[in-house]
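**Q** missing the sequence, but the structure's below:
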């Protein structure tokens, strides 16, 4: 079973409530506004701020939604 991209319609960043982008290669959900990457573990998004990875402004992410 893979991450269901239909969830992207209802998921939001837990910090700013903004849009998340799906990075299929890294298996992460990205909030560009807060520069946070939330991991997807066993097809379940881990939307916890303290578990998120900070991303640099210059760091590029491939988006595949």
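**A** That came in fine, so what should we check first? Values in this document were obtained by computation on a predicted structure and should not be read as measured data.
**Q** only C-alpha atoms for contact and neighbour calcs from this point on.
**A** Fine.
**Q** helix/strand/coil for residue 50?
**A** Secondary structure assignment for residue 50 (DSSP: H, G, I helix; E, B strand; the rest coil): helix.
**Q** how about the strands of this structure, start to end?
**A** Ranges of strands in the chain, per DSSP state E, are 21-23, 28-31, 36-41, 44-45, 53-54.
**Q** Give me the residues contacting the fourth one.
**A** Strand 44-45 has contacts (CA atoms under 8 Å, 6 or more residues apart in numbering) with 3, 28, 29, 38, 39.
**Q** ok, structure two:
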């Protein structure tokens, strides 16, 4: 079961309280403002700052 659009609409980044979106592979949730990627485990978003990873902008 994928993350529902309804759930995504109420979720916010726990660090900046900004908008998040589902990454294309649907395996993580991204906050562009904080440059953090939050994992999704067993169809449950892990919205903990300590569990997030920073991402780098792809060059090319």
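**A** It's in. Because the structure is a prediction, the values reported are computed rather than measured.
**Q** Could you quantify their similarity as a TM-score?
**A** With the length set by TM-score structural alignment, normalised by the length of the second structure, the two chains reach a TM-score of 0.87; 59 aligned residues with a CA RMSD of 1.6 Å.
**Q** on that earlier part again, max pairwise distance over the contacts of strand 44-45 of the first structure: which two?
**A** Largest separation among those by CA to CA: 3 and 38, giving 13.2 Å.
**Q** Among the two, which residue is more densely surrounded?
**A** When residue 3 of the first structure and residue 38 are compared on other CA atoms under 10 Å, the one with more neighbours turns out to be residue 38, at 24 against 16.
**Q** my read: that one touches residue 23, true?
**A** No - using CA atoms under 8 Å, residue 38 of the first structure is not in contact with residue 23, being 9.9 Å away.
**Q** okay, and the common contacts of those two?
**A** When CA under 8 Å, 6+ apart defines a contact, the residues bordering residue 38 of the first structure and residue 23 alike are 29, 30.
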